[in-house]
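# sharing a model that was predicted from the sequence below.
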Amino acid sequence: MTELVLVEGVSDVQLISYYLQNVYGWKHEKSNILGIFQLDEHEHIENLSKNENQLILCGVGGNGKFAYFVEQHRVNDMIVEKDISSLMVVTDRDESSDVKVTRVINNSLEKISVKAGQWMNNSIEDSFKQQKIISTYLLIIPGNEKGALEKAIIDALNDIPEETDLIQKVVQFIDSLKRELVPELNQTNKANKATVGTFFSVRAPKNAMRSLGIFISKIDWSKSESLKMLFLPFQYLGEGKPIETK
């Protein structure tokens, strides 16, 4: 079973890869059976395995890059030609509605479609005109409010007892800067990015200039109930899916 997961950027790949390995038992691999590899410095590909299953976790290069990634990597052709059992898409809600986010993703897909918050089966013909089933899922982050991955990270840090005090103080600090010094922080997504960046820099000052992935690996994300609930759909990767048939 080969499963494909498309996410926005490097930070998403790093956090989700950590979670899949440390919570759901996936293991890192050097290569993938589909031959998907990074085409530029903005993309990020990680390959995971569990039992006989392979999972290819693709950072597409940022918000708005899903259609470009699908086209450049011939994902629509792979869905028909290759033995792919599922496609999962993880994207930020930002300021959009679920309906708009879903429409944008589905516009990049040809033979299959995704639905927010639900596994579903898509019946298609393969390259030999035989019927096959592709399971799909659209996970929009954060769960029930506007924002992006950084908001989910802040909520998760609030859940973890040894991180709670620091993240709350950092939130207060960023809030104090909004009024006069940095008006740009009145934009929610930018304030959340600043909060996450400041938290990790203060928590591990010697690594302050290093990538987010260094920090992510140092947090026990399994202790966060909010992240556990948000990432529940990942438990079905490599397993049978709770399906609504299309």
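All right, it came through fine.

# C-alpha from now on. contacts and neighbour counts both.
Fine.

# can you pull out the strands in the protein?
In the chain, the strands defined using DSSP state E lie at 2-7, 27-29, 44-50, 53-59, 84-92, 120-125, 131-141, 244-245.

# kindly compare burial across these and name the winner.
strand 53-59 (a mean of 24; mean count of other Cα atoms under 10 Å).

# any chance of the strands of the chain in a markdown table, with distance to residue 219 too?
Listed next are the strands of the chain as a markdown table, based on distance: least, Cα to Cα, whole Å:
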| stretch | distance to residue 219 |
| --- | --- |
| strand 2-7 | 21 |
| strand 27-29 | 18 |
| strand 44-50 | 20 |
| strand 53-59 | 21 |
| strand 84-92 | 21 |
| strand 120-125 | 33 |
| strand 131-141 | 20 |
| strand 244-245 | 35 |
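
# first-to-last residue distance for stretch 151-169?
16 Å (Cα to Cα, to the nearest Å).

# also stretch 137-151?
With Cα to Cα as the measure, stretch 137-151 spans 21 Å from end to end.

# mind checking the strands of the chain for the one nearest to residue 168?
Judged by Cα to Cα, the one of the strands of the chain that comes nearest to residue 168 is strand 131-141, at 20.9 Å.

# figure out how far that closest one is from the centre of its chain.
Centre-to-centre, strand 131-141 and its host chain are 14 Å apart (Cα atoms, centre = their mean, to the nearest Å).

# other SSEs contacting that strand?
In terms of contacts (3 or more Cα pairs under 8 Å, 6 or more residues apart in numbering; DSSP states H and E), strand 131-141 is packed against strand 84-92, strand 120-125.

# use this one as the comparison:
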Amino acid sequence: MNKIILCEGETDAILLSYYLGKVAGWEYCKKAPDGIAIKSNTFDQSVNWYKKDDDRLLICSVGGKDKFAEFFRSTVMRPIVDAGAFSRIALVLDRDDKEIQSIEAHASSVFKPVVTTMKNNEWIKNSYMDAYGIEQAIDALLVVIPTEHQGALETLMLDSIAENSYDEAIVKRAGEFVDEMKTVASRYINGRRKEIKAHLGVTWAVQYPEKVFKLINEQILSVKWENSEVLRKCFEQLIKI
């Protein structure tokens, strides 16, 4: 069976592929299942297939938090409606400063008319009419990160790093440094999203000074995220995909 995860950006896709590989046994594969041709539309999007036994998983980064609906309509909806290409679909969203209820309401509109109901950390069976007028079913999951407080993917990663008492002190001091620095570097650190990214960047610069010039994907893959209790709780339903 084929499943699909849609996330915001490349960082999300890298972390998800690493975590699902380590925890759930998904392995990267180059070839898509026969009859499914889904490609990225722009340079800031990615489409990668993974396999586990006879199942296939597609992880797509759509290129931004406001591009989910557009990506779904232009790339994913027709394969589902015309050929039932996917049996399960998951949407991974940053919480930012929103309440869970409002995110659930928004998520329930993103994949219409295929999916009309989504709940955070809960698989919901949705029904839709296929191209032949026959009612079909698809399971849908919403994953809001982080769940317990405001923030984004970088916040979740910082929470995970801070599980270690030694690294917790580094995360705390790195945050204090960014809070102080943003007043003299407002050209670069302007807005909450960039503050969080800077916080993670400073933390990593202290933890791995020899890797500070490596690409972000190398940084992500160097951390044993599979040992994190924070990530286990956040992705406990996603690994069931």
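Received, thanks. In this text, all values refer to a predicted model and were calculated from it rather than measured experimentally.

# superposed, what's their TM-score?
These two chains, once laid on top of each other, score a TM-score of 0.88 by TM-score structural alignment, normalised by the length of structure 2; 235 aligned residues with a Cα RMSD of 2.1 Å.

# so what corresponds to residue 155 of structure 2 in structure 1?
Aligning on TM-score structural alignment places residue 155 of structure 2 opposite residue 151 in structure 1.

# re earlier: nearest to residue 101 of structure 1, out of the helices and strands packed on strand 131-141 of structure 1?
Across these, closest to residue 101 of structure 1 is strand 84-92 (Cα to Cα), at 8.2 Å.

# the closest one vs structure 2 - mean distance after superposition?
Compared with structure 2 after fitting, strand 84-92 of structure 1 has a mean deviation of 0.6 Å; criterion: mean Cα distance after the TM-score superposition for structure 1.

# how about residues contacting that strand?
1-8, 63, 78, 114, 133-142, 147-149 (Cα atoms under 8 Å, 6 or more residues apart in numbering).

# turn the helices and strands packed on strand 131-141 of structure 1 into a markdown table, including distance to residue 192 of structure 1.
What follows is these, written out as a markdown table (distance: least, Cα to Cα, whole Å):
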| stretch | distance to residue 192 of structure 1 |
| --- | --- |
| strand 84-92 | 13 |
| strand 120-125 | 32 |
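
# what's the closest of the ones you listed to residue 109 of structure 1?
Among those, the nearest to residue 109 of structure 1 by Cα to Cα is strand 84-92 (10.6 Å).

# what's the angle from that closest one to strand 53-59?
30 degrees (axes from the mean of the first three to the mean of the last three Cα atoms, to 10 degrees).

# could you measure from residue 110 of structure 2 over to residue 91 of structure 2?
In this structure, residue 110 of structure 2 and residue 91 of structure 2 are 9 Å apart, going by Cα to Cα.

# alignment lookup: residue 126 of structure 2 to structure 1.
Superposed on structure 1 with TM-score structural alignment, residue 126 of structure 2 falls opposite residue 122.

# in contact with its match, which residues?
Counting by Cα under 8 Å, 6+ apart, residue 122 of structure 1 has contacts 112-113, 133-136, 245-246.

# so which of the strands of structure 1 gets nearest residue 221 of structure 1?
strand 131-141 (16.1 Å).

# what range in structure 2 matches that closest one?
Residue span in structure 2 matched to strand 131-141 of structure 1, by TM-score structural alignment: 135-145.

# that stretch vs structure 1, mean deviation?
Counting by mean Cα distance after the TM-score superposition for structure 1, stretch 135-145 of structure 2 comes out at 1.1 Å.

# ok, and what's touching that stretch?
Contact with stretch 135-145 of structure 2 is made by 84, 86-95, 100, 103-104, 107, 114-115, 117-130, 151-153, 156, 234-235, 238, as judged by Cα under 8 Å, 6+ apart.

# for residue 97 of structure 1, see how far away residue 146 of structure 1 is.
Between residue 146 of structure 1 and residue 97 of structure 1 the computed distance is 8 Å (Cα to Cα).

# returning to that earlier point: quick one: closest of the helices and strands packed on strand 131-141 of structure 1 to residue 220 of structure 1.
Short answer: strand 84-92, nearest of those by Cα to Cα, at 21.4 Å.

# where in structure 2 does that closest one align, residue-wise?
Going by TM-score structural alignment: strand 84-92 of structure 1 matches residues 86-94.

# centre of the chain versus that stretch, how much separation?
9 Å.

# ok, the counterpart of residue 213 of structure 1 in structure 2 - how many residues close by?
Aligned counterpart of residue 213 of structure 1 in structure 2: residue 217 (TM-score structural alignment). Burial measure for residue 217 of structure 2: 13 neighbouring residues, criterion other Cα atoms under 10 Å.

# under the alignment, what does residue 62 of structure 1 map to in structure 2?
Match for residue 62 of structure 1 (TM-score structural alignment): residue 64.

# could you find the closest non-adjacent residue to its match?
Once flanking residues are discounted, residue 64 of structure 2 sits nearest to residue 8: 5.1 Å by Cα to Cα, 6 or more residues apart in numbering.

# separation between the match of residue 155 of structure 2 and residue 99 of structure 1?
In terms of Cα to Cα, residue 151 of structure 1 sits 20 Å off from residue 99 of structure 1.

# quick one, which of these two is more surrounded?
The neighbour comparison of residue 151 of structure 1 against residue 99 (other Cα under 10 Å) goes to residue 151, with 23 against 10.

# the more buried one against residue 142, yeah?
Yes. Look at residue 151 of structure 1 against residue 142 with Cα atoms under 8 Å: they come within range, at 6.6 Å.

# follow-up on the earlier one: now structure 2: which of the contacts of residue 122 of structure 1 match?
Mapped onto structure 2 and checked by both residues aligned by TM-score structural alignment, their matches' Cα atoms under 8 Å, those keep the contacts 112-113, 133-136.

# where do the helices sit along structure 2?
Remark: helices assigned in structure 2 by DSSP state H are 10-24, 68-71, 77-83, 100-110, 153-161, 165-181, 192-207, 216-221, 229-234.

# contacts for the longest one?
With contacts defined as Cα under 8 Å, 6+ apart, helix 165-181 of structure 2 is touched by 158, 161-162, 195, 198-200, 202-203, 206.

# that older thread, in JSON lines: the contacts of residue 122 of structure 1, plus distance to residue 223 of structure 1.
Shown next, in JSON lines, are the contacts of residue 122 of structure 1 (distance: Cα to Cα, whole Å):
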{"residue": "112", "distance to residue 223 of structure 1": "35"}
{"residue": "113", "distance to residue 223 of structure 1": "33"}
{"residue": "133", "distance to residue 223 of structure 1": "35"}
{"residue": "134", "distance to residue 223 of structure 1": "32"}
{"residue": "135", "distance to residue 223 of structure 1": "29"}
{"residue": "136", "distance to residue 223 of structure 1": "28"}
{"residue": "245", "distance to residue 223 of structure 1": "34"}
{"residue": "246", "distance to residue 223 of structure 1": "36"}
